[in-house]
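Visitor: Pasted the sequence and its predicted model underneath.
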Amino acid sequence: MAGKLSLEEIKNETVDLEKIPIAEVFEQLKCGPEGLTTQEGENRLQLFGPNKLEEKKESKILKFLGFMWNPLSWVMEAAAIMAIALANGGGKPPDWEDFVGIICLLVINSTISFIEENNAGNAAAALMAGLAPKTKVLRDGKWSEQEAAILVPGDIVSVKLGDIIPADARLLEGDPLKVDQSALTGESLPVTKNPGDEIFSGSTCKQGEIEAVVIATGVHTFFGKAAHLVDSTHQVGHFQKVLTARAGIREVHFFPFNPVDKRTALTYIDSDGNWHRASKGAPEQILTLCNCKEDVKKKAHAVIDKFAERGLRSLAVGRQEVPEKRKESPGSPWQFVGLLPLFDPPRHDSGETIKRALNLGVNVKMITGDQLAIAKETGRRLGMGTNMYPSASLLGQHKDESIAGIPIEELIEKADGFAGVFPEHKYEIVRKLQERKHICGMTGDGVNDAPALKKADIGIAVADATDAARGASDIVLTEPGLSVIISAVLTSRAIFQRMKNYTIYAVSITIRIVFGFLLIALIWKFDFSPFMVLIIAILNDGTIMTISKDRVKPSPLPDSWKLKEIFATGIMLGGYLALMTVIFFWIMRETDFFPEKFNVRPIKDSPKEMMAALYLQVSIVSQALIFVTRSRSWSYFERPGLLLMGAFVIAQLVATLIAVYANWEFAKIKGAGWGWAGVVWIYSVIFYIPLDFIKFAIRYILSGKAWLNLLENKTAFTTKKDYGREEREAQWAATQRTLHGLQPAPERASLFLEKNSYRELSEIAEQAKRRAEIARLRELNTLKGHVESVVKLKGLDIDTIQQHYTV
C-alpha cells in the first residue's frame, strides 16, 4: 500500500487511482463515502481546475483580420494594389482616390462581418451556458444538482440509466452497470462494470444505477474530454419517506427501471424481519413474471382495455417472499397483486400545438409504448387521427396477417401513430419514412430514443431529457411542452425565406450591374466611375444588413430551394433592370425627351452630370429591387420592416444629395440638380411597377399554378381559403363532439354544408372539452377520496401526509 500523497501529487498522477482498492482511493483522495464539503470542493477546484477542457481564446484582432482574407477580399486587395502600382497612363500619378475608396469599402465590409459574427457568437455562448448539463453530487452530506464543471477528485456522484459519465470515476457498492464505451474504445456492445471498476468520462450508462467516486476531471480524464453531465435523478418523495417510516419497512435493494424489462423492483424487510420483493411495471411484463394462468391474463386484459377506453394507463404490481433473506436470491414464485389505473392526460397545449403543426403542413405521428387503445383515445382527444397500429404487427417477428399484403413503408407513411413501441422500432419507423423521401423530426427524452434521434433529420430532445438523448439531438428544448417547436418551425421558415429573398436579389443585382454597365460601355464608350460603384455597394450593404431583421411571412407549407425558380427570377429581373438603365441612358444622351417633357436643361454634352443622373437611377432601382424579392405577393401592399424601410430612405436620401450637389473631380461626377433628380425618381418608379408582374409570370411558367393563387399568394397544395384551416377546425370540432358523446359520428360530406357552421361547431367543441374536463376532475376527486379512506383505515395521520401524495 502506497503512503499518503498530497493532492498536488494526485494532480500530477503520481499514484494510479484506477488500480488500487476503493478503500485506498478514499485514503489517497482524503475523502469518504459521505462526499466532500462545499468548502473543500472549492479549495480543490482551485487546485485541479474546472472539469472541462481549456478553451482556447481567439484573438479579436486576428478574427477581424480574418475577414480580410477570403476570395472576395483578395480581389478587392488586388484592385487596390493595382490602383497605386499602375499609372493611369500618359505619365499620370497613381489613382489614390480609387485606392482609398477600395480600402474603405474593405474595412467597412470587414467591420460589419466582424460585428455580426461576434454578436452571433455571444448569443450562442449564452445559449450553451444555459444548456450546460447538470450532475448529481454529494456535498455536505446532501445530494444536490450541480454543474459538472465544479466536480473535483473525491466527489461522490450518482450515475443512472441514460446518464453520460461526467468524469473518470470508480464505482462504489451496488449492482453492476451496463456502460456504452463505443465512443471511447470502439466496442460495439455495452460493457458490464462491477463495483470497484473504473468508468470513463464521455461513456453512457445503459442500465443500472450506482454511486461513484470521482478520480479524475477535465484534462486529466482518460481521453481528456470535457464531461457530459449526469441527468437529474428524482429525489424520494416525502410521502414515500413517511409511509416507509410508518410501516417500518427497510429497503435492502432497488432494481431501477430500464426500457427492456419495463419494470422496477424493491427488496425490503418488514417490521417482523421477513424479506419481501415487490415489482411494478408494464402489465405484460408483470403477468409474464408471475406466470399467470390464461384466465387471469384475460381478466387482466379486460380491465386494461376498460381503463384504456377511458384514457387511463395501467400499472401492474407483483410480489414474492424471499425466505433466503439475500438480495441475490430468486425468491419464491411471484404473485400477481393487481392493476393500478394512471391518469396521464396530454398537456393543455398539445391539441393546439398539433393543430398548428397540421396547418403548417407538418404531419404528426404518435410513437408510444402504451397500448393501442390508449394511443387511439389520446389521438382522438388531440384531434390527430386514430389510424394507428401496434408497432410489433408492422416491424416485429409476427406481423399482422390482415395487413401483410400492404407494403410496410406505405402503412407507416399513412399511419397517425404507433403503439406498443420498442426502442428498436423507433429507429426503423424514422428510417422507413426517410426512405419515402420525408424530412423527419423526432422528439424524445430517454436513452432508448437516442438512436432514432440521431437517425432523424432533426432530433429534438425535450426539456429534462437524459444526457444520451441530448447528445444525440440537434435541438434541445429548454421549456416543457412541444409548442416551442411550432415557434422554431415558423422562425426557421422565416430565416429560409430571408435567405431565399436575398439569393434572388443577389442574382438579380449582379446581372443588372454587369450587363447594364457593360452595354453602356460597349455602345457609348462611357466609363462609369469605379468610385461611384463603391458608393453604391456601401449604401446597398447598409440596406441589405437589415434584411435579417425584416418582417417576412413564413411559407404556409414546407419550402425548398427551387433553384430553377430562383435563377430564372434573378436573371429576368436583373435583365429587365439592366435594359431599363440602358434605355434611360439612351434617352438622356441621344434625345431631348426629358428636357421637353419635364422642362429640365439638357445634359447630354456633360458626361459628369450624366454620371450623376445615371448613378441615382442605378442606386434607386438596385435597392428598390429588395422590396420585390422579399415578397411573394404584391410588393406595393406588403409592408416591410421599419428597419429596412428606414435604411432604404436614408440610403436614397444620401444618393439623391450626391446626385444633386456632388462635384468630385476624382470621381468624374458633377451634381445635375433637383430637376434631374425628380426625373430619375419618376422614371424609376414607373419602371418599378412591372417587376411584380415579371415575378408572377416566371412563377406561373415554372409551376403552372392558377393565376388566382399567384395573385393571392396561395402557395400551398390547396386552393381553399386560408389553406383549409377552417375545414380542419370544423373536422376537429366534430371529432370532439363525437368523442364526448354529444352526437353520433357524422358523415364526412355533411360537415361542410354551411360555412356559418364553423363557429357553432367550434363553440360546441369547447363546451364538450369543458364537460370532459369536469368529468375527469370528478374521477380524480373520487380516487382522492378513496385514497384518504384507505389511509385513515390503516391508522395513518392523514393531516401530516395530506399534502405530499399525488394521484
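Guide: Here it is on my side, so go on.
Visitor: C-alpha from now on. contacts and neighbour counts both.
Guide: Fine.
Visitor: Show me which residues of the host helix or strand of residue 285 are buried.
Guide: Per DSSP states H and E, residue 285 falls inside helix 283-289. Across helix 283-289, burial judged by 16 or more other C-alpha atoms under 10 Å covers 283, 285-287, 289.
Visitor: Distance from the chain centre to it, please.
Guide: For helix 283-289, the gap between its own C-alpha mean and the chain's C-alpha mean amounts to 38 Å (C-alpha atoms, centre = their mean, to the nearest Å).
Visitor: and if you look at stretch 467-485?
Guide: 7 Å.
Visitor: So what touches it?
Guide: The contact list for stretch 467-485 (C-alpha atoms under 8 Å, 6 or more residues apart in numbering) reads 131, 133, 162-164, 204, 228-231, 347, 349-350, 353, 444-447, 449-451, 453-454, 458-463.
Visitor: before we move on, back to that, tell me which of the buried residues of helix 283-289 is nearest to residue 376?
Guide: Set against residue 376, the nearest of those by C-alpha to C-alpha is residue 283 (18.6 Å).
Visitor: Ignoring the adjacent residues along the chain, who's closest to that closest one?
Guide: residue 316 (4.8 Å; C-alpha to C-alpha, 6 or more residues apart in numbering).
Visitor: returning to what we had before: which among the buried residues of helix 283-289 gets closest to residue 73?
Guide: Using C-alpha to C-alpha, those come closest to residue 73 at residue 285, 66.7 Å.
Visitor: now for the helix holding residue 285, which elements pack on it?
Guide: strand 312-321, strand 335-343 (3 or more C-alpha pairs under 8 Å, 6 or more residues apart in numbering; DSSP states H and E).
Visitor: and if we set it to 7 Å?
Guide: The helices and strands touching helix 283-289, judged by 3 or more C-alpha pairs under 7 Å, 6 or more residues apart in numbering; DSSP states H and E, are strand 312-321.
Visitor: Now find how far off-centre the strand it packs on is within its chain.
Guide: On C-alpha atoms, centre = their mean, the centre of strand 312-321 falls 37 Å from that of its chain.
Visitor: so that strand versus strand 335-343, what angle?
Guide: 150 degrees (axes from the mean of the first three to the mean of the last three C-alpha atoms, to 10 degrees).
Visitor: From residue 567, how far off is residue 765?
Guide: 48 Å (C-alpha to C-alpha, to the nearest Å).
Visitor: angle of whichever strand or helix holds residue 280 against strand 312-321?
Guide: Using DSSP H and E, residue 280 falls within strand 275-281. Orientation check (the same axes, to 10 degrees): strand 275-281 against strand 312-321 gives 160 degrees.
Visitor: Remind me what strand 275-281 packs against, helices and strands.
Guide: Using 3+ C-alpha pairs under 7 Å, 6+ apart: strand 275-281 touches strand 263-269, strand 312-321.
Visitor: Included below, for side-by-side comparison, is a second structure:
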Amino acid sequence: MSDQRPNNAAQAQPVDPAPSAKSNAAAAPPSPTSAATPPSTSSKGQTSTLGPEAIAAQLSTLKSSAKGLSSSDAAQRLSQYGPNAIEAKEEPLWHKLFGYFWGPIPWMIEAAALISLLRADWADFAVVMGLLLYNAAVGFWQDAKAASALAALKKDLALKARALRDGAWVSVDAATVVPGDIIDVPGGAIVPADLLLISGDYLSVDQAALTGESLPVSKKVGDSAYSGSIAKQGDMQGVVTATGNNTFFGRTAKLVASAGSQSHSQKAVVQIGDFLILLAAILAAVLVGVQVYREIIVPDQWNWATAGSILQFVLVLLVASVPVALPAVMSVTLALGALALSKQKAIVSRLSAIDELAGVDVLCSDKTGTLTQNKLTLAAPIVFNNAQAQEVILAAALATQSSSEDAIDQAVLKGVTDASHLSQYKQTHFTPFDPVNKRTIATVTDSTGKAWQFAKGAPQAIAALCKLDANTETAYDSKVHELASHGYRALGAASSDDGGNSWKLLGILPLLDPPRTDAKETIANTKELGLQVKMVTGDDVAIGAEIATQLGMGANLLVASDVFPKGTDAAHIPQTSITAVEKADGFGRVFPEHKYEIVKALQQGGHIVAMTGDGVNDSPALKQADCGIAVSGATDAARNAAALILTAPGLSTIVNAITESRQIFERINSYVYYRIAMTIAIMVVVVLSSVIFNIQPLTAIMIVVLALLDDIPIMTIAYDRVSPAKKPVRWEMHHILVFSILMGVMATAQSFGLVLIGMEWISNPTLQAWIPLDASHLQTALFLQLAAGGHMLLFVVRTRRSIFRPLYPSWQLFLAVVATQIVAVLLCAAGVLVTPLPWTLIGLVWAYVLVWTVLTDAVKLAYYRYGPPARTEAPGLHAPIAASA
C-alpha cells in the first residue's frame, strides 16, 4: 500500500453523505453500507447485522474490553445468528431435471410418446422418447455449468480468523465468527466479516473486488472493513458487525442467487411451441371430429379398433406438429458458434449468450482495466518556486520506499528518468503515511553528507506543511481543483534542508490511469454496430468523465446513488430512474446494488443489456444482464456469473464477438423459418388428406425419419455464409410467424398438390399403365417430396435475395444437404422403412420439387419487396420497445 493518498477528482464533486474512509480529503464513493439493504433476519430468527450503537449498548467488547467474547458467549451467539457463511437455497436436482420435461414442446413430444405406448408402436415410442431425453440432457448440461457462481463467491471468503476470546488471541474458523467478536486484521489477511475498526494505527484495504475502487483504501478507527476484502498493509482490530449473508459480501451473493432472466431465444422457442400447439389443437379437433363422424357416427357402431385408428391419425398429427429437433438443433448450432467465438478470444459459458449478444443495444463497461490500462501514469508535473519538473518527481521518489509495490509509489518511481539520481541519496529515516497527516516524510543524505527531508502526500497536507502565503495557496488550490475537474489524482511534493523547520513547495504530480491504446477505436466500432457504451465505475464521476471524454463516449456521468436512492426496489424501478439511466453516458461511485439496478432499469426500458466486469462486486449484474461479460483477468466469481468470458484484454474482442453472434443469429433465424414452415406443411397435409380422401399420407415413423433427415444435416448451418446485421437484432415473432406461415402455405400447396396428383394417378388407367401407383407408393412419394422440398425451402429462406445470387450456401451445408438427399433417394429406391419407388417416379418427384422451389423463391422476393418491413433490429436507445420474444 502507498504511504500517501493523493487528492483525486472527487474534490470537484459534491461530498456524498456517507463517504468511505479514504485517506485523502476528497469525497469518495459512498460506503457500501449506505447503499445496503436493511438488516435482515437470519435463519435462526435473529438479526445478524449489528450497528455500532447496538454493539456499544449490548457488548462490553469495544475499546475498553481486554478479553473479548467468552467461549460460551461465542457459542451462544453462533447458535443465535448462525454460521458466518453464505447460505443459499439451491433448487433440488430433481426439480431442475423435471423442468426439462415441462413445457409446450416437451408436452407435445410426451403426448405423441403416450399414444405410441398405448398402441404398442414400439419403434415410434423409442424414437420419440430418444429425442425427448436428448433435448433434456442438452439443457441440463448447459444449466449445470451456470450453477457455480455462488460456489466461486464462497471460495473468496476467509477460512481462518484471529479473534479475541476469553482474553487471548486465538485462531478460529471464519465460519464461527459472530457479531460482537473482536477480530485482528493484519496485512495480507482476508477480512472474515464486516467490521467496525476500533483500534490500531493504520490499515490499507484492497476492496476493489467488492466496490470497484481502483486503489486500496486507507482505514482508520471508526471506519468499516468488509468481508472478503484484503488487508494490504498495517494492522488494526475491529468488532464484527455482520456475518454470513448479511455482510456486504453476502448481500452481493444474494443478488447473484436472485439474478438472471430467461433468454430471448428460450422465450422464442416457447412462443413457437405455443403457436404450434394451438395450430395442432385446432387441426386435431377437426381431424378427430371428421374421423369420429366417418368411423363411428355414420356406421353407428363403436369398437376399440376404430378408436385405435382414430388415435393413430392423432398420433401422426402430434408427431408432425412437434419440432422435435428444434431445441437440439439450436443447441448444436449455438455450440458450433461458441467454438467460432472461442477463436475470437471469447469463451461462451452459457449458449444463450450468443443469441443475447446479437441483440445487445447497450453495453455497460467497467472502466479500470477494461477501458483503461489499470496502471497509474504520471502526467507533466506542475511546478512551483522555480523548481524543475524532474526535481519534483525526484523529491516524491525520495519520499517513497523503493520496495513499495503500491500503484502510486510505482508510478512515482517510474517517473524518474535517470535512476542514478536516486542512488546519490541515502534514506536514513522514513515516516510512513497515516490517515491523519496524509503524507510521508523521508530524511536522506546526499553525496556530500548534507541532510534533506522530502515529503509527498495529499495536496492539502503538503500545503499545510509548507505554510503557503495567500497568493501561492490560491494558485496551488486552483491547480489542484483544475486537475480534479479533469479526473486527475493530485500528489503534492515538498523539500526541506533545515531539518523540517521550513518547507519549500516544489509542485504537484498529476496521476491518471490512462485509456487503453485500442479503447477509442473499439468504442467507435461498437457504436457503428448500433450499441451505446455506458461507463460504470466505482471511481468518482470526474475521473470517469475524463476517460469517457477521451474515448468519445460522452461526459454525462451520474452518481449512481443519485439515480437509485437508498430503498430503490430493483423489481419496480421508477420511470424517472429508467429515463436517467437511458440518457446517461455512464455512472460513478457505483456499488453492486447499483450495477444490478442499472441493468434492471435498462431491461425494464426494453433494452438488451451487456455488462462487463471482473470482480465479486460485478457478479450480480453479470448474471442479471442479458449477456454478462467477464473481462480478461476476472475473478472466479465474475467468470462463473458471466455468460461470456474474454481471454484477451480490453473490449476489442467484444466487437468481433458481436459480429460473430449476429451471423449465428441469422443462421438460427433461417432454420426457424424453415422449421415452422415445414411443420405447418406436414400438419396441414396430414389433416387435408385425412379429411378429403380418408387416407393417412404419412406414417409416424416417416415423420420422425423426416425430422432426422431434415435437421441433422442442417446443423451444418452453423458454417453457412451470412451477412451480419448492421444494428442489434431481435426475435421479432410477428415477422417470424407471418413469413413462416407464408412459406408454410407454399410448402403445403406443394405437398398437397402432390397428393392431388397422386390420387388422380391412382384413378387414371393410362397413368397406371405407365407407372403403377397405389396409396403406399403415394406415401413414399410424399416422403421424398418433403425430404427434398424441405432442404430446397431452407435454401430459399436463408437469404433475402434470390437463391440464384450470392451469398451462396457454404460448402459444408451444401454437401450435407446433398448427402442427405442421396440417403433419402436410396431409402425410397430400396424400400427401407417405406414402399420402394421406381427411379422414374423418383426423378419426377425431384423435377416437381425444383419447379416449386423457383415459385417459392419468387413469392419470397415479392414479400420482401412489397410486404411489411421486418422489425428484427433493436429499438433506438431513446425509443425503446419491449422485445417481442
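Guide: Perfect, I can see it now. Just so it is clear, the structure is predicted and the values come from calculations on it, not from any experiment.
Visitor: How alike are these chains, TM-score-wise?
Guide: TM-score for the superposed chains, counting by TM-score structural alignment, normalised by the length of the first structure: 0.54, backed by 596 aligned residues with a C-alpha RMSD of 6.9 Å.
Visitor: hmm, back to that, deepest of the helices and strands packed on strand 275-281 of the first structure, which one?
Guide: Among those, strand 312-321 has the highest mean neighbour count (mean count of other C-alpha atoms under 10 Å), at a mean of 22.
Visitor: what's next to that one, contact-wise?
Guide: With C-alpha atoms under 7 Å, 6 or more residues apart in numbering as the test, strand 312-321 of the first structure has contacts from 275-283, 286, 290, 304, 307, 331-344.
Visitor: Please identify the helix or strand for the residue nearest to residue 665 of the second structure when sequence neighbours are not counted.
Guide: Counting by C-alpha to C-alpha, 6+ apart, residue 665 of the second structure lies nearest to residue 355, which is 6.1 Å off, once chain neighbours are set aside. Using DSSP H and E, residue 355 of the second structure sits in helix 352-359.
Visitor: Give me the contacts around that helix.
Guide: 263-265, 334, 608, 626-627, 643-644, 658, 661-662, 665, 728-730, 874.
Visitor: Let's see which of those end up in strands.
Guide: 627, 644 (DSSP state E).
Visitor: ok, of the contacts of helix 352-359 of the second structure, which come out buried?
Guide: 263-265, 334, 608, 626-627, 643-644, 658, 661-662, 665, 728-730, 874.
Visitor: quick revisit: please pick the buried ones from the contacts of strand 312-321 of the first structure.
Guide: Using 16+ other C-alpha under 10 Å, the buried members of the contacts of strand 312-321 of the first structure are 275-283, 286, 290, 304, 307, 331, 334-337, 339-341, 343.
Visitor: ok, residue 765 and residue 567 of the first structure, which is more surrounded?
Guide: Using other C-alpha atoms under 10 Å as the criterion, residue 765 of the first structure and residue 567 rank with residue 765 on top: 24 against 16.
Visitor: The more buried one and residue 739 touch, don't they?
Guide: No: Residue 765 of the first structure lies out of contact with residue 739 (C-alpha atoms under 7 Å); the separation is 9.9 Å.
Visitor: what's the burial count for residue 90 of the second structure?
Guide: Count around residue 90 of the second structure with other C-alpha under 10 Å applied: 9.
Visitor: From residue 648 of the first structure, how far off is residue 654 of the first structure?
Guide: From residue 654 of the first structure to residue 648 of the first structure the distance is 10 Å (C-alpha to C-alpha).
Visitor: Helices of the stretch 451-600 of the second structure, residue ranges please.
Guide: Under the criterion DSSP state H, counting those that start in this stretch, helices of the stretch 451-600 of the second structure are mapped to 459-466, 470-485, 519-528, 541-550, 560-563, 575-583, 592-604.
Visitor: what's the answer for the stretch 1-150 of the second structure, then?
Guide: Using DSSP H, counting those that start in this stretch, helices in the stretch 1-150 of the second structure cover 52-58, 71-81, 93-99, 104-118, 122-145, 149-155.
Visitor: Of the ones you listed, which is nearest residue 244 of the second structure?
Guide: helix 71-81 (9.0 Å).
Visitor: Compute the distance from the centre of the closest one to the centre of its chain.
Guide: 40 Å.
Visitor: coming back round to it: can you tell me which of the buried residues of helix 283-289 of the first structure is closest to residue 208 of the first structure?
Guide: Nearest to residue 208 of the first structure among those, with distances taken as C-alpha to C-alpha, is residue 285, at 18.2 Å.
Visitor: Tell me which residues of stretch 83-98 of the second structure come out buried.
Guide: 83-87.
Visitor: Stretch 831-843 of the second structure now?
Guide: 834-837, 842.
Visitor: So for that stretch, first residue to last residue, what's the gap.
Guide: Using C-alpha to C-alpha, the two ends of stretch 831-843 of the second structure sit 16 Å apart.
Visitor: to the chain's geometric centre, what's the distance from it?
Guide: 51 Å.
Visitor: So what touches it?
Guide: 776-777, 780, 828-830.
Visitor: Go again with 10 Å.
Guide: 698-699, 701-702, 705, 771-781, 783-785, 824-830, 845, 847-849 (C-alpha atoms under 10 Å, 6 or more residues apart in numbering).
Visitor: List the buried residues of stretch 133-152 of the first structure.
Guide: 133-139, 144-152.
Visitor: For the residues you listed, which two are the farthest from each other?
Guide: Across those (C-alpha to C-alpha), the longest gap, 17.9 Å, separates 133 and 139.
Visitor: could you say which helix or strand contains residue 9 of the first structure?
Guide: helix 7-11.
Visitor: Relative to the second structure, which residues correspond to that helix?
Guide: In the comparison with the second structure, helix 7-11 of the first structure aligns to no range at all (TM-score structural alignment).
Visitor: Check which helices and strands that helix sits against.
Guide: helix 22-29, helix 38-48, strand 209-216 (3 or more C-alpha pairs under 10 Å, 6 or more residues apart in numbering; DSSP states H and E).
Visitor: In JSON lines: these, plus mean neighbour count.
Guide: Formatted as JSON lines, these follow (neighbours: other C-alpha atoms under 10 Å):
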{"stretch": "helix 22-29", "mean neighbour count": "18"}
{"stretch": "helix 38-48", "mean neighbour count": "15"}
{"stretch": "strand 209-216", "mean neighbour count": "24"}
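Visitor: can you redo the ones you listed as a markdown table with distance to residue 74 of the first structure?
Guide: A markdown table is the format used below for those (distance: least, C-alpha to C-alpha, whole Å):
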| stretch | distance to residue 74 of the first structure |
| --- | --- |
| helix 22-29 | 57 |
| helix 38-48 | 46 |
| strand 209-216 | 48 |
